[in-house]
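Asker: below is the structure, and that's it, no one-letter string:
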């Protein structure tokens, strides 16, 4: 009788019964379950010879995408569109080697000496790669996968966009993930699929808002109708000026003011945000104790 059978045979629902079942399943995982080292193989499909720059683009894209997906696996409520060093540290994808037009990636070892189970444990990196593969096409005819990407949350769209950008610049890819346990996962992305997704993901939307800020009116270019406002926090805003305000701006130069701004923020579908664009709608001088 195996430890798994022992766990299944334990009756009852008390905390002691739950503890006994958990102990038996832990023993099964440590002593009986076959395990292997997870491996991701990435093949370039278009060209018999690829240069080092192409391999670097592919490697960096997959590592960034893995770190982004790993972030939301750890923190499902948090969205990111730029990789932070902490994300790479927590979900690293380790390049193990290269053979011909194939790259091989591994995952961190679970080697805590105090752990009850070391072998057969899925790491955060492996889970992230599995989830990334869920959103990649199965083959060159899988148009449904392309549509599905556009319906995902920002971080997933952005992670897939990393892969798309690399494929667009280099070669069609074939990915084979051999997980710690379970069946192999195979995915691919052709350069044509990448071009279609690239165009879709770079479509943008504009969000318009309004802000009231205080600071010092630092300068103005009358001909170009551009103002410069130094916030109380120290940062500087520059933007367009409504023509009717030019005279009022000249009166308030180098003085504390309260400004009403129109702010336009552009965001692409893959979550990349452009710089905000400001337009000055109204301005009032602040009364100083020395006036």
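Answerer: All right, it came through fine. Quick caveat, the model's predicted, so the values are computed rather than measured. Residues are numbered from 1 along each chain as shown.
Asker: please make it C-alpha for all contacts and neighbour counts, starting now.
Answerer: Fine.
Asker: strands along the stretch 151-291 of the chain, start to end?
Answerer: Per DSSP state E, counting those that start in this stretch, the stretch 151-291 of the chain carries strands over the ranges 173-178, 185-189, 204-221, 226-231, 236-241, 256-268, 277-285.
Asker: residue 64 is nearest to which of these?
Answerer: Shortest distance between residue 64 and the strands of the stretch 151-291 of the chain, using Cα to Cα, is found for strand 173-178: 15.9 Å.
Asker: the closest one versus strand 185-189: what angle between them?
Answerer: Taking axes from the mean of the first three to the mean of the last three Cα atoms, to 10 degrees, one finds strand 173-178 and strand 185-189 inclined to each other by 170 degrees.
Asker: putting a second one here so we can go through both:
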């Protein structure tokens, strides 16, 4: 039994400076005597025992990729193409060493000392959010081709983040399994195989040729829409799929299996050879085609 947690719950509805100090003291005592499980980012590397070079190369790629996703979350309207020390410092992903062929990373604690009133059981840090977003953007399995397409429609900062991992797989010829295990028990896992890295390597080197905003009507497939990939079923037309803007992910479940109006960013890419590739799509806005309070307003009675 954790007496400090019980005491914090008894004081959670009290206010004032004195209550904040009590809460802060109980929080500090709980952390000391009842340490909580740590959230972790874990990278499993296939093949023979990992060499120091491979370990260092992949570790740096993971830190840089997470830093780029963190930068994208902080300022999605200002894309960057190169990782800087300030990006790594701001996200603060911590290399916790290797265990066999697994690399472990931990996350910095929340800065709760500056405002003890804000103490809660757990506040997601920028590093945790960035790592989760990174892992969700990678393929779920070796045959997840739709996820490879979706990567190409990600914001440029996130694409460059994934490119760091792709380059690490290319240079070490190692496939990776990447997972995040949160302190609260939540988790997500993905893979980046050598073959997937080869495909993405060619695609990420392509230059963007044209982007436009389009509006499509259809049903958001509730069976296939997952993680960061949407599927829009259109009447008598091919299904569209692609990535989902970060700000839409939390609200997207309420649109599943319903008729929607989707605003998409359609991007056509051009390879260095001049060949035009197929368009990719990113869902940037969505609304119900018939809002519930207007569901029958268009029917004459």
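Answerer: Received it, and whenever you're ready, just let me know what you need. For clarity, every value in this text was computed on a predicted model and none was experimentally measured.
Asker: would you give the TM-score for this superposition?
Answerer: The TM-score (TM-score structural alignment, normalised by the length of structure 1) is 0.58; 195 aligned residues with a Cα RMSD of 3.5 Å.
Asker: turn the strands of the stretch 151-291 of structure 1 into CSV, columns for mean neighbour count.
Answerer: Putting the strands of the stretch 151-291 of structure 1 into CSV (neighbours: other Cα atoms under 10 Å) gives the following:
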stretch, mean neighbour count
strand 173-178, 20
strand 185-189, 20
strand 204-221, 16
strand 226-231, 20
strand 236-241, 18
strand 256-268, 18
strand 277-285, 18
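Asker: closest to residue 150 of structure 1 out of those?
Answerer: strand 256-268 (11.2 Å).
Asker: ok, and what's touching the closest one?
Answerer: Identification of contacts with strand 256-268 of structure 1 by Cα atoms under 8 Å, 6 or more residues apart in numbering yields 201-217, 273-287.
Asker: again, but for stretch 111-123 of structure 1
Answerer: 26, 29-30, 33-37, 107-108, 110, 180-181.
Asker: write a ChimeraX command that selects only the buried members of these.
Answerer: Per 16 or more other Cα atoms under 10 Å, the buried members of those correspond to this ChimeraX selection:
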select :26,29,30,37,107,108,180
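Asker: can you tell me the SS state at the closest residue in space to residue 91 of structure 1 that isn't next to it in sequence?
Answerer: In space, and not counting its chain neighbours, residue 91 of structure 1 is closest to residue 125: 4.4 Å by Cα to Cα, 6 or more residues apart in numbering. Secondary structure, DSSP: H, G, I helix; E, B strand; the rest coil: residue 125 of structure 1 is helix.
Asker: now do the same for residue 125 of structure 1: its match in structure 2.
Answerer: Matched by TM-score structural alignment, residue 125 of structure 1 corresponds to residue 127 in structure 2.
Asker: hmm, residue 107 and that match touching each other?
Answerer: Yes. Counting by Cα atoms under 8 Å, residue 127 of structure 2 does reach residue 107; the two are 6.0 Å apart.
Asker: any shared contact partners between these two?
Answerer: Counting by Cα under 8 Å, 6+ apart, the residues touching both residue 127 of structure 2 and residue 107 are 92, 93.
Asker: what's the single longest helix in structure 2?
Answerer: Identified as the longest helix of structure 2 according to DSSP state H is helix 52-74.
Asker: mean distance, that helix to its aligned residues in structure 1?
Answerer: Comparison of helix 52-74 of structure 2 with structure 1 after fitting gives an average deviation of 0.9 Å (mean Cα distance after the TM-score superposition for structure 1).
Asker: next helix or strand past that helix?
Answerer: Next helix or strand after helix 52-74 of structure 2 toward the C-terminus (DSSP states H and E): helix 85-91.
Asker: returning to that earlier point: what's the longest helix of structure 2 in contact with?
Answerer: By Cα under 8 Å, 6+ apart, helix 52-74 of structure 2 touches 78-79, 83, 87-88, 90-93, 95, 103, 126-127, 129-131, 133-134, 155, 157-158, 160-165, 168-169, 172, 246.
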